[in-house]
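**Student:** here is a sequence with its predicted model. Questions after.
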Amino acid sequence: MSLTPPFTEEIAREKVKKAQDLWNTQNPINVSKAYTEDTIWRNRSTFLSGQESVAEFLTAKWDKEKNYRLRKELFAFSDNKIAVQFWYEYQDSHDGMKWKRCYGLEDWTFAVDGRMRKRQMSGNDVEISEEERWFKDGVDINSVNISEAHW
């Protein structure tokens, strides 16, 4: 199955899960290759452009966010756009290794070759306890029941 636009629901869902799996590798160089050379990003209040900037950003991100585990779910799609809801948990190395969960939304626009041309991310971090974690070691993140209160 080709993961290039135009998207069907099946292709969009597969594209989201491929992105989830790629990000969970925490390999900034490999992740950056999923974006066009001239990709445009907004990640919260940070604005970036280009694969090299993305790789630098992700390197710094994962230096801070330890034990990172991410789940993405399809929210909506069109021919060359996908909207995603996501949750991830991490230990904040800049804040005493406290556990945090980020809740957020992304909108993605794709080039004809299937790489992402534009990514806009909005997210909020919430401090959580060890007991409140969803994505503990060994858990299949795709099988965690996330209640409607968290969607």
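**Tutor:** That came in fine, so what should we check first?
**Student:** rest of the way, CA atoms for contacts and neighbours
**Tutor:** OK.
**Student:** for the longest helix seen in the chain, packing partners?
**Tutor:** Across the chain, the longest stretch assigned as helix under DSSP state H is helix 9-24. Applying 3 or more Cα pairs under 8 Å, 6 or more residues apart in numbering; DSSP states H and E, one finds that helix 9-24 contacts helix 28-32, strand 65-77.
**Student:** which residues make contact with it from outside it?
**Tutor:** Outside helix 9-24, the residues that touch it by Cα atoms under 8 Å, 6 or more residues apart in numbering are 1-3, 30-31, 68-74, 77, 82, 84.
**Student:** now the residues you listed: which count as buried?
**Tutor:** Among the contacts of helix 9-24, those classed as buried by 16 or more other Cα atoms under 10 Å are 3, 31, 68-74, 77, 82, 84.
**Student:** and the residues you listed, which is closest to W134?
**Tutor:** W134 lies nearest to R69 out of the buried ones among the contacts of helix 9-24, by Cα to Cα, at 9.5 Å.
**Student:** relative to T39, how far out is that closest one?
**Tutor:** Distance of R69 to T39, given as Cα to Cα, to the nearest Å: 24 Å.
**Student:** about what we covered before: dump the helices and strands packed on helix 9-24 to JSON lines, plus distance to Y103.
**Tutor:** Listed next are the helices and strands packed on helix 9-24 as JSON lines, based on distance: least, Cα to Cα, whole Å:
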{"stretch": "helix 28-32", "distance to Y103": "20"}
{"stretch": "strand 65-77", "distance to Y103": "10"}
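**Student:** put this next to the first one:
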Amino acid sequence: MTPTPPLVPPFTLDTAIAKVRAAEDSWNTRDPERVADAYTPDSWWRNRSTFIQGRAQIVDFLTDKWATELEYRLIKEIWAFGDDRIAVRFAYEYHDDTGRWFRAYGNENWEFNADGLMRTRHASINDVALTEADRLFHWDRSGPRPTDHPGLTELGL
């Protein structure tokens, strides 16, 4: 059995793709503490027009996010990578407390430290209202996207 390579810089195409999938799987747990552990203690984010510094603020931000973005389901796809940086595109679906569905589209630029923890995250995101019939992300309410569920490219996104 071949050991799994560590998901630390410098990235190869395979480790960058694995890092993106690991991030997707983590975010799909909707567990703010688990997600925050993938970032440096002093990590810096720009998420839309919100600026966040450090794990405690990440936990607070994600706790609020998932209290309003219900049944959140995310798919990420690698766009480009370098030694210690990865660019991704993503889409996620969620509904609000009135039952209205949305799909958010975006791009993220990530920078990692030598241990593979993300130290910088820049996210640009736009939301589009959906009907129930327009939804494309169908899997268990919490947890990773099944391996047989199509990705963004296969879904035509």
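**Tutor:** Ah, there it is. All values derive from a computational prediction rather than experimental measurement.
**Student:** where does the TM-score land?
**Tutor:** After superposition, the two chains reach a TM-score (TM-score structural alignment, normalised by the length of structure 1) of 0.93; 146 aligned residues with a Cα RMSD of 1.3 Å.
**Student:** please say which position in structure 1 E71 of structure 2 maps to.
**Tutor:** Structural correspondence for E71 of structure 2 with respect to structure 1 (TM-score structural alignment): N67.
**Student:** apart from its neighbours in sequence, what residue is nearest its match?
**Tutor:** Y90 (5.2 Å; Cα to Cα, 6 or more residues apart in numbering).
**Student:** that neighbour matches what in structure 2?
**Tutor:** So Y90 of structure 1 corresponds to Y94, using TM-score structural alignment.
**Student:** what's the answer for E10 of structure 1, then?
**Tutor:** Taking TM-score structural alignment, E10 of structure 1 has D14 as its aligned residue in structure 2.
**Student:** residue contacts, D96 of structure 2?
**Tutor:** Contacts of D96 of structure 2 by Cα under 8 Å, 6+ apart are 68-70.
**Student:** nearest to F112 of structure 2, of these?
**Tutor:** Of the contacts of D96 of structure 2, the one sitting nearest to F112 of structure 2 (Cα to Cα) turns out to be E69, at 27.1 Å.
**Student:** so who does that closest one touch?
**Tutor:** Going by Cα under 8 Å, 6+ apart, the list of residues near E69 of structure 2 reads 94-96.
**Student:** now those as CSV including distance to D127 of structure 2 and secondary structure?
**Tutor:** Shown next, in CSV, are the contacts of E69 of structure 2 (distance: Cα to Cα, whole Å; DSSP: H, G, I helix; E, B strand; the rest coil):
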residue, distance to D127 of structure 2, secondary structure
Y94, 10, strand
H95, 11, strand
D96, 12, coil
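**Student:** filter these by whether they're kept in structure 1.
**Tutor:** Retained in structure 1: 94-96, out of the contacts of E69 of structure 2 (criterion both residues aligned by TM-score structural alignment, their matches' Cα atoms under 8 Å).
**Student:** show me the strands in structure 2, by range?
**Tutor:** Remark: strands assigned in structure 2 by DSSP state E are 39-47, 50-53, 70-81, 85-95, 101-112, 118-130.
**Student:** CSV for those, including distance to R145 of structure 2?
**Tutor:** Compiled in CSV, these are given as follows (distance: least, Cα to Cα, whole Å):
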stretch, distance to R145 of structure 2
strand 39-47, 22
strand 50-53, 27
strand 70-81, 8
strand 85-95, 11
strand 101-112, 16
strand 118-130, 20
